[in-house]
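Asks: structure, please.
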Amino acid sequence: MLYGKEHVDRYRATDGKEGHDWNGTTVLLLTTTGRASGREHTTPLIYQRHGDDYVIVASKGGAPESPDWYHNLTANPEVQVQVEGDRFTARARTATPEEKPEVWRLMAATWPQYDDYQAKTDRDIPVVILERAGG
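Replies: Down below sits the predicted model:
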């Protein structure tokens, strides 16, 4: 099973032919700029489409803190996204309280463990909307 750097490398090398379809769901590559280092970091993440946007979840498996990539995009919301062979710049934002119930249901339908992750942490797990730049 692909995971971490190997997942990113195979996804990039094959335009997502290897790595996009993963464990019964779909994965994109998110590249953020490190808020301290200024270096690019790429993470494979489960996603779904919501209209023209892409939706991802900052679950970190239900850990008490959000993942580094989420802290990076809150500091610098301009991100790079790859969905299969489509590479584009996007603006990342956290779903509003009004938007969250709908996009959470969308994501939990594709990856039911998200509900388990939320149940095991006191943190309100953020859902992130990726809006294609110029879109």
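Asks: hey, let's count contacts and neighbours off CA atoms from now on
Replies: Will do.
Asks: separation between the residue most central in space within the chain and A13?
Replies: Central residue check for the chain by C-alpha atoms, centre = their mean: the C-alpha nearest the mean position is that of I56, 3.6 Å away. Note on I56: its distance to A13, by C-alpha to C-alpha, to the nearest Å, is 22 Å.
Asks: need the three-state assignment for the residue nearest to the centre of the chain.
Replies: The three-state label for I56, taken from DSSP: H, G, I helix; E, B strand; the rest coil, comes out as strand.
Asks: second input sequence below; structure requested for side-by-side comparison:
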Amino acid sequence: MVVRAVQKVSSTRGFARVAPHVVPALDRAVHRLTRGKVLLSAQMLPGVILTSTGARSGLPRRTPLACMPEEDGRSWILVGSNFGRTGHPAWTANLRARPDAEINWKGTDIPVRAQVLEGEERAAVWKKLLVFWPPYATYQARVEREIRLFRIVRRS
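Replies: Take a look at the predicted model:
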């Protein structure tokens, strides 16, 4: 019941205007205060803190993101939905420019490599994502761009 309510609220344009300013800031603060043990948004969806390298600045960028863990336990899907806003989120440009990154998953830092999903592979993952979190369909319908999907895989 609560999940459906959150899905409904997260599909609204008001949420898309407010959430990008509030949710990441709260996630970063709580994650830092709990030394990586708690990610507020992960109470509804699994989440990671992605540390990527800025495409232009070269500086580390920490971004809390919802993710869809894959069955292998070594990879996750990240969705560049930007809460259904028109532009691609900055972290997607960072991963495209520099695919080696790090995630904090349940308090553990894990080195990863990102791959942009395209074509049939993207289509198959998109179908799974819509079952996992239906509001992604609303986000995609709201924007003209194709939402970027990434598979991040644990590096050795």
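Asks: would you pull the TM-score for this pair?
Replies: The TM-score (TM-score structural alignment, normalised by the length of structure 1) is 0.87; 133 aligned residues with a C-alpha RMSD of 1.9 Å.
Asks: which bit of structure 1 covers whichever strand or helix holds A124 of structure 2?
Replies: Assigned by DSSP states H and E, A124 of structure 2 falls within helix 119-132. Mapped onto structure 1 using TM-score structural alignment, helix 119-132 of structure 2 covers residues 97-110.
Asks: matching Y54 of structure 1 against structure 2, which residue comes up?
Replies: When the structures are aligned by TM-score structural alignment, the residue of structure 2 matched to Y54 of structure 1 is W76.
Asks: that match contacts A66, correct?
Replies: No: contact between W76 of structure 2 and A66 fails when scored by C-alpha atoms under 8 Å: they sit 9.9 Å apart.
Asks: hang on, the earlier thing: now the helix or strand just after the helix holding A124 of structure 2 against helix 119-132, angle please.
Replies: Counting by DSSP H and E, the element after helix 119-132 of structure 2 in chain order, helix or strand, is helix 135-142. If you take axes from the mean of the first three to the mean of the last three C-alpha atoms, to 10 degrees, helix 135-142 of structure 2 sits at 120 degrees to helix 119-132.
Asks: from the contact counts, what lies against helix 135-142 of structure 2?
Replies: Under the contact definition 3 or more C-alpha pairs under 8 Å, 6 or more residues apart in numbering; DSSP states H and E, helix 135-142 of structure 2 sits against helix 2-10, helix 119-132.
Asks: neighbouring contacts of the shortest one?
Replies: Spelled out, that is helix 2-10 of structure 2. Under the contact criterion C-alpha atoms under 8 Å, 6 or more residues apart in numbering, helix 2-10 of structure 2 has outside partners F15, A16, M44, F83, W133, P134, P135.
Asks: buried subset of those residues?
Replies: Burial by neighbour count, 16 or more other C-alpha atoms under 10 Å: within the contacts of helix 2-10 of structure 2 this picks out A16, F83, P134, P135.
Asks: any idea how far the residue lying closest to the third one once chain neighbours are set aside is from F83 of structure 2?
Replies: I take that to be P134 of structure 2. Of all residues beyond its chain neighbours, the one nearest P134 of structure 2 is Q7 (7.4 Å), with distances taken as C-alpha to C-alpha, 6 or more residues apart in numbering. For Q7 of structure 2, the distance to F83 of structure 2 under the criterion C-alpha to C-alpha works out to 12 Å.
Asks: neighbours of S57 of structure 2, how many?
Replies: Neighbour count for S57 of structure 2, taken as other C-alpha atoms under 10 Å: 9.
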